[in-house]
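Chemist: Pasted the sequence and its predicted model underneath.
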Amino acid sequence: MKNPTVKKQIEDPEQYSKELLLGILLTIAILDHTRLFFHYWNTNPGKLETTTPILFFTRFISHFFAPTVFFITGTYLFRWSKDKSRRQVFYHMLLLAFLLIVVELLINNFLWTFDFQYRTIGLFIIGALGLSIGLLAFLQFMPKKLLLLFSILVLIFHHSIDGVTVTGKSLSAILWYILHQQKYIPDGERLFIVNYTILPWFALLSLGYAIGHHYQRKWLLTTGLVLTCLFFILRGINFGDSQPWTIQVSFVKTLISFFSVTKYPASIDFICITLGPMFIVLHYIKGIRNKLTDFFVTFGSAPLFTYLLSTFLIHLAAMIGLCFTDISISAMITTSKSYEKGNELSNYGYSLGVVYLLWLVFVFLLYYCCRCYRTYLLHK
């Protein structure tokens, strides 16, 4: 019996390959989220003094997820818009943007915090995607070549304004935080978090949209190799990232320093080392289909559902896990105090070996949930 998850994708190898890549990267993102809740609380994988190669690698491979989501979403939006008028595209994009922002504020924020008072509100990947699609609704009226040029220029040069920082809670300051400056904004018991700044992420989305009509397998490999090589050149001369690499006491630490690129805001080095390999993988996986790829497509064909359900499952499991400790389960309700040193979870956590085992359990549980979800949609 054929897997109903992939039944409708067989005739479209391009869509299948994109969903395959999204599915693989979703499972990696789930690994990083498992680390966040089950590894030692508030551990920074990028801190050279305390990190380990496996901890850094666990975080680093998750970097590929977000750029892939934004770029592939851009290509999806282009394909979807081909048989529609610009006006139809405008209103549909605005509606989609609104829905994603609502999902971010009401659902995703709750799943990360489990706080019914919503004392912590964050702009994460779903909200940033919504804002980016809303902006694209207006800029899609530009000629495709001009939009492509604009996207490339933003990706290349946005790092040049990293030094422009503001403070305070004025409207102009908040708009700047959303555009380019990662910020934690405390306000009494409330905390507002801006992680995904819009400039580079919108540019990735619009890049996918602008080259949608040129999307061909033959240039994926070349572009991917060029971007990957460009990363080593730019990183080698310490250009394009606010965090320069330095020679460390050991080769491994130096390697970690070299690959420790800035995600918030996403630097040009970060974009090159994530987009480049992503293009290469997309080139080679097109046309491949077997039971293993069908497994990952189950996740990639319903990415939003998978992402939200995985966050709920991981957070709930972490809360249940506290029942077997002396720590109150309320400690797993994320508030501004959760980010302070000395909180209840400061000494709580498990080794990375346990994290990886839990991750495998979550992935297989999610597989059956996502398969049932897709089966329901296909038979609806």
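Modeler: Ah, there it is. Numbers count the residues shown, from 1 in each chain.

Chemist: From now on I want contacts and neighbour counts done on CA atoms only, so please keep to that.
Modeler: Fine.

Chemist: Please, where are all the strands along the stretch 151-300 of the chain?
Modeler: Remark: strands assigned in the stretch 151-300 of the chain by DSSP state E, counting those that start in this stretch are 183-187, 190-194.

Chemist: Residue 299 touches residue 23, doesn't it?
Modeler: Yes - using Cα atoms under 8 Å, residue 299 is in contact with residue 23, at 4.7 Å.

Chemist: more crowded one of the two?
Modeler: Neighbour count, other Cα atoms under 10 Å: between residue 299 and residue 23, residue 299 has more, with 31 against 25.

Chemist: what about versus this one:
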Amino acid sequence: MRVEKNTQRLQSIDALRGLVILIMLLDHVRETFYLHKQVSDPMDIVMTEPALFGSRLLAHLCAPVFVLLTGISAFLFYSKTQSVQQTRTFLFKRGLFLIGLELTLVNFAWTATFPPEVIYLQVIWAIGVSMLALAACISLPLPIIVLSACAIIFGHNLLDSVHFAEGSWMQTLWLILHERGWMEFSGIKLRSSYPVLPWIGVILLGFALGHFFSQKYTAKQRNTYLVSIAMFSIGLFIVLRLINIYGDQPWQHFDAFSLSLMSFFNLTKYPPSLLFILWNVGVGLIILVLFERWQQQQWFRPLVVFGSVPMFFYLLHLYVLKLLYVLAVNIWGLNHGHYFSVDHVWMMWLMSIALSFALYPAVQWFSNFKHQNKQISILKYF
């Protein structure tokens, strides 16, 4: 099954990827310069100001959309090569590459400690492992892939009460798959911040949705199907959330409507609950369809540039944030207990906007370099 020859469509995928990594920048500015008001998962809405809650809620869009697009992009690669083995090899190599980056350059950017004493297995790790899982599954019939994705996404919350004896090999496997916690190997502590099982479901779903980008479907048919799936996903989220018995921690009614609304959208990310996935995948698909219609807008091109080199931007912004934090501490000291932090959420937003403009020239240069030197194979991983 060949992919439709439509560069504008590919630009809409890059643009959505660019949007979510800019939102990710905002969240990482929060994790660097606003840690005196840390947020839990799910958030304590009584203790979290609405502006901070909204910023974190917006950032929830990032990981599910990025993993979904990874699955779609894997299908586009498969459609282009028409080779299961070549696609599997690419996914396997890229997955290992991402895992290696998480354990080394990414972890050092967060901890600034070498050799590492603690390693945080975060989103790049989860994407890497998910790509390895997809590599093993791409030869399966489409109905099996769809059923597997749905079974994982809809069923994994049934496993929330499953636990294993501390220190056992089953607990280690379970911490990797479904439960957030600490492991230790050779004196190094590892934190399974992103249990991977639900993300495997999302990447399988993305690969299945990639079939709508084949020549079998016109752009109009594709958008109709994607919008229908998105509306079903959001509608099911609303119904299940109102029923309030499955898919996430129950929400609460408060005297203040604003707190009730915050509670309704206060979803669990670690690991991502069924309702977390339904809401964010639905919203992401709607934005993807809208981006196909907005490609002539002037603001669209920078998003494409950011999204064309996501790993380069990811590493770049982490090290820039670490450098800025070290400089701020040396100049002004710790102004909020153990942290240097800005005082207001609007300052966090302003820093994020300023950084997006400041980093754009480097991202644009690397994007041009990558596309002008396609013979350098390692560049395709960035």
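Modeler: Ah, there it is. Predicted, not measured: the structure shown is a model, and the values here were computed from it.

Chemist: hmm, back to that, out of the strands of the stretch 151-300 of structure 1, nearest to residue 287 of structure 1?
Modeler: Residue 287 of structure 1 sits nearest to strand 190-194 of all the strands of the stretch 151-300 of structure 1, at 38.8 Å, using Cα to Cα.

Chemist: what packs against the closest one?
Modeler: strand 120-123, strand 183-187 (3 or more Cα pairs under 8 Å, 6 or more residues apart in numbering; DSSP states H and E).

Chemist: the inter-axis angle of the longest one versus strand 190-194?
Modeler: Going by axes from the mean of the first three to the mean of the last three Cα atoms, to 10 degrees, strand 183-187 of structure 1 is angled at 160 degrees with respect to strand 190-194.

Chemist: Mean distance between strand 183-187 of structure 1 and structure 2 after superposition?
Modeler: Compared with structure 2 after fitting, strand 183-187 of structure 1 deviates on average by 4.8 Å (mean Cα distance after the TM-score superposition for structure 1).

Chemist: Ok, the shortest one next?
Modeler: Between strand 120-123 of structure 1 and the corresponding residues of structure 2, superposition yields a mean separation of 1.1 Å, by mean Cα distance after the TM-score superposition for structure 1.

Chemist: Can you check which part of structure 2 that strand sits on?
Modeler: The alignment of strand 120-123 of structure 1 onto structure 2 (TM-score structural alignment) covers residues 118-121.

Chemist: got a list of contacts for the matching stretch?
Modeler: The contact list for stretch 118-121 of structure 2 (Cα atoms under 8 Å, 6 or more residues apart in numbering) reads 102-103, 107, 111, 188-194.

Chemist: Now with 7 Å, please.
Modeler: 102-103, 107, 188-194 (Cα atoms under 7 Å, 6 or more residues apart in numbering).

Chemist: cool, stretch 131-146 of structure 2 as well?
Modeler: Contacts of stretch 131-146 of structure 2 with the rest of the structure, by Cα under 7 Å, 6+ apart, involve 84, 88, 91-92, 95, 200, 204-205, 208.

Chemist: about what we covered before: using a markdown table, please lay out the helices and strands packed on strand 190-194 of structure 1 together with mean neighbour count and distance to residue 235 of structure 1.
Modeler: Output for those, formatted as a markdown table (neighbours: other Cα atoms under 10 Å; distance: least, Cα to Cα, whole Å):
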| stretch | mean neighbour count | distance to residue 235 of structure 1 |
| --- | --- | --- |
| strand 120-123 | 22 | 28 |
| strand 183-187 | 16 | 25 |
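
Chemist: Against residue 155 of structure 1, how distant is the residue opposite residue 271 of structure 2 in structure 1 once aligned?
Modeler: Aligned counterpart of residue 271 of structure 2 in structure 1: residue 265 (TM-score structural alignment). Applying Cα to Cα, to the nearest Å, the value for residue 265 of structure 1 to residue 155 of structure 1 is 11 Å.

Chemist: What of residue 281 of structure 1?
Modeler: 21 Å.

Chemist: ok, those two, which is more surrounded?
Modeler: The neighbour comparison of residue 281 of structure 1 against residue 155 (other Cα under 10 Å) goes to residue 155, with 23 against 17.

Chemist: What are the neighbouring residues in contact with the corresponding residue of structure 2 for that one?
Modeler: Using TM-score structural alignment as the criterion, residue 155 of structure 1 maps onto residue 153 of structure 2. By Cα under 7 Å, 6+ apart, the residues touching residue 153 of structure 2 are 198, 201, 274.
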